[in-house]
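J.: give me a 3D structure for the following:
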Amino acid sequence: MKQDFGVFDVHSDLFTNVTLRRQAGETDVIRAHHIRQLRAGNVCAMLCCIWIDPPYTENPPARMVEIMASACAELREAQDIAEAAHSAADIERICAGGKLAILLGMEGLSGLHGRVDFLDVLYAWGVRHAMLTWNEVNAFAHGASCHEDKGLTSLGIKALDRMEELGMLVDVSHANERTFWDVCEHITKPFIASHSNAYALCAHARNLKDDQIKALAARGGVIGMNAWPEFIDGAAPSAERLADHVDHIRDLVGIDHIACGFDFCDYLTSDTLDSFTSSDVVTEGLESAANIPSLFALLRARGYSEEDVEKIAHGNMMRVVKAVIG
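T.: Sure, this is the predicted structure:
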């Protein structure tokens, strides 16, 4: 099999697993449970999010700090195999050294309790990305679980302004449709949908409609292809079907706006998964990071060039990182 290009996975809940395992007494979790699969999938960079998982939503700030603390402790132990990145140059340097580059992000800002100025603290801690919401309605925006025609709040607008000033990636993957359009109207830099697919092929609220994909592309952004089964196909999710989503987006806006945002959950505990899904269906052929090369093999078989594959694997996302974060 042809060696694939290094992959930049634009959405991972790695630090949720790290936190749960460390709280149970484990250490060096990345080395023990993750690095082998990531290397098998040729993943060289990841955007790892701080996610307030549903069992902990009663006290979002406390959970945010717990996960950040676990991430810092873990990265100290794993410094020979992984390193936090704060810029595009960092990502390139870390990957060139054979280590995993980790860009820190926020999967929702509920942990801020409406305090926009705390974005400066997150930035100082190394965070370079944020979604305003994880599905829920919070002080900043209305998430994908809200089907009303309500989007950004006044605090949300202030948060976006500060994120642009700081140089943080804005992510709309968990936004509802109104919030998406409000973000599109308000910010000036490229933005991303880190882990969403095409609504035209799978009508799920977490996927983007064609006009949204066109608007995101017009701003220079990318949409990360998501391996979570519910966002691929309601009946038979598979790597082949995810390749159909890639085809659709390429035909709609071109190859330059497609990335990888796999959202693998094979390592999350049943308690965590059961808190937001009742499905035990998996995506055939794309069950974990180790299967990533099979998706690129499918794309090559469909006629995608090596340049196309490289763009999807990491080139498109690196372009956005350079434009927004620097």
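J.: when you work out contacts or count neighbours from here on, use the C-alpha atoms and nothing else.
T.: Will do.
J.: which strands and helices sit next to the strand or helix carrying P61?
T.: Assigned by DSSP states H and E, P61 belongs to helix 60-77. Identification of packing neighbours for helix 60-77 by 3 or more Cα pairs under 8 Å, 6 or more residues apart in numbering; DSSP states H and E yields helix 14-23, strand 43-51, strand 82-85.
J.: and among these, the most buried is which?
T.: Each of the helices and strands packed on helix 60-77 was assessed for mean neighbour count using mean count of other Cα atoms under 10 Å. The highest is strand 43-51, with a mean of 26.
J.: one more sequence to fold, the one below, so I can look at both together:
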Amino acid sequence: MKKWIILGIVAVLVVGAFIVLDVVAKRAANRMNQVHGGAPYTPTKRGAALHSELFIADLHADPLLWNRDLNERSSQGHVDVPRLLEGNVALQIFSVVTKTPKNMNTESNDDTTDDIQLLSFAQRWPPSTWFSLKARALYQAKKLANTVEDSEGRLVFIRTRPELERFLAEREKDPGKVGALLSLEGMQALEGKVEAVDALYDAGFRMLGFAHFFDNEVSGSAHGVKKEGLTELGRAVVKRMEERGMTLDLAHASRKTFEEVLALATRPVVVSHTGVKGTCDNNRNLSDSQLRAIIRNGGMVGIGYWSTATCGKDAKAVARAIRHAVSVAGIDHVGLGSDYDGAVAVPFDTAGLVEVTDALLAEGFGEGEIRKIMGENALRVLRGNLPAQ
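T.: So this is what the prediction gives:
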């Protein structure tokens, strides 16, 4: 009898601990993913009319990191399927975060701490994810696959060029669909093995970012300690990715990594979510020389919405950053990269993207230019890079 009493007490303590951790995780998600303004959004008539006709693509968002049902509209965070549809988003690239350092900053971080491990405990991820970054990536890929399966056709997983073209044809008839692509933020998830690229490919990943907030076995980060370039493994990864039809993402990459990847790349690269030094000069953002290098490669940059990217807290600041990027890189090389749900505060959630359309009109962009910025440029790159089958 005494043994059962002890076991009962232990069970109650374990359940209580899980409840507390779940509350802590939800509070952290709410605190780190805020919206400055929010609904109701009141666009101009011209902006609303144009926005309803646009093909919109976002190169980077992180909602898979959090324990929300993305098929249900939430008051938390920035992205879910209902809000994507409300914002008229046609393509959303879902990025996967596997490790972030404690006291994360844009200047210098090492890899000795792991806040995502704490989050994996708190959100009750499978034990396999607690100590393996690759397992965390594969778990979040499975989360996206499950969300697609449960979406009643509203969310469509895109892995190949034919799947993209089929989706585009279907969406012409039924705009109540969103295409989903899968991306990785930081190649620490490869765990030092080029073969891991194939495992990620098989799980549906079609874009991989070289680094996040610290240096890894593949490359240096702009926010790492040494900030070096590609390693021998990194060069092998570039080759393997291009063979598989995976897009190279230079967001967060060190300057040396940026240059070395572009010297090797034979296909257009992206910088999925960034700002520009021309309107917001800090270590997170791209210089004009880097923007010009993207032109030569034929790739594109996705301008983000958070204050470190734009030095502002409204859609006008986003439009100013886009204006500068276009003035340097050209209209064919700039798009959107929200960083939604990436532990950032933003002026609007994805349901409020009409704010960007209105701000671009106010900035003096023509309707044809806005179509390119809001999604057509991203579509061009993805069409060229996705595998043929």
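J.: quick one on the thing from earlier: kindly reformat the helices and strands packed on helix 60-77 of the first structure as a markdown table containing distance to H33 of the first structure.
T.: Formatted as a markdown table, these follow (distance: least, Cα to Cα, whole Å):
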| stretch | distance to H33 of the first structure |
| --- | --- |
| helix 14-23 | 9 |
| strand 43-51 | 15 |
| strand 82-85 | 13 |
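J.: the most centrally placed residue in the second structure in helix, strand or coil?
T.: Within the second structure, the residue whose C-alpha comes closest to the C-alpha centroid is H60; the distance, by Cα atoms, centre = their mean, is 2.4 Å. Here H60 of the second structure takes the strand state, with states given by DSSP: H, G, I helix; E, B strand; the rest coil.
J.: quick one: the counterpart of it in the first structure from A227 of the first structure, how far?
T.: In the first structure, the residue paired with H60 of the second structure is H11, using TM-score structural alignment. Computed with Cα to Cα, to the nearest Å, the distance linking H11 of the first structure and A227 of the first structure is 11 Å.
J.: common neighbours of the two, please.
T.: With contacts defined as Cα atoms under 8 Å, 6 or more residues apart in numbering, the residues adjacent to both H11 of the first structure and A227 are 261-263.
J.: among the residues you listed, which lie within strands?
T.: Among the shared contacts of H11 and A227 of the first structure, no residue falls in strands (DSSP state E).
J.: format these as CSV; extra columns: neighbour count and distance to K311 of the first structure.
T.: Listed next are those as CSV, based on neighbours: other Cα atoms under 10 Å; distance: Cα to Cα, whole Å:
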residue, neighbour count, distance to K311 of the first structure
G261, 25, 13
F262, 24, 16
D263, 23, 19
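J.: okay, those residues in a markdown table with distance to T16 of the first structure next?
T.: Shown next, in a markdown table, are those (distance: Cα to Cα, whole Å):
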| residue | distance to T16 of the first structure |
| --- | --- |
| G261 | 16 |
| F262 | 15 |
| D263 | 12 |
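J.: from those residues, which is closest to V320 of the first structure?
T.: Of all the shared contacts of H11 and A227 of the first structure, G261 has the smallest distance to V320 of the first structure: 14.1 Å, by Cα to Cα.
J.: what residue in the second structure is paired with the closest one?
T.: G261 of the first structure maps onto G337 of the second structure when the alignment is built from TM-score structural alignment.
J.: kindly report the same for R241 of the first structure.
T.: Aligned by TM-score structural alignment, R241 of the first structure pairs with A317 of the second structure.
J.: for S154 of the first structure, same thing?
T.: With TM-score structural alignment defining the correspondence, S154 of the first structure maps onto E232 in the second structure.
J.: which residue packs closest to that match, ignoring adjacent ones?
T.: If you skip the residues right next to it in sequence, E232 of the second structure has V218 as its closest partner in space, 7.6 Å away by Cα to Cα, 6 or more residues apart in numbering.
J.: wait, that neighbour touches G234, no?
T.: Yes: V218 of the second structure is in contact with G234 according to Cα atoms under 8 Å; the separation is 4.2 Å.
J.: more neighbours: which of those two?
T.: It is V218, of V218 of the second structure and G234, that has more neighbours when counted by other Cα atoms under 10 Å, with 28 against 24.
J.: just the strands in the stretch 51-200 of the first structure please.
T.: Listed from the start of the chain, the stretch 51-200 of the first structure has strands (DSSP state E, counting those that start in this stretch) covering 82-85, 100-107, 127-131, 169-171, 192-193.
J.: give me the mean deviation of the longest one from the second structure.
T.: I take that to be strand 100-107 of the first structure. In the superposition with the second structure, the aligned residues lie an average of 0.7 Å away from strand 100-107 of the first structure, counting by mean Cα distance after the TM-score superposition for the first structure.
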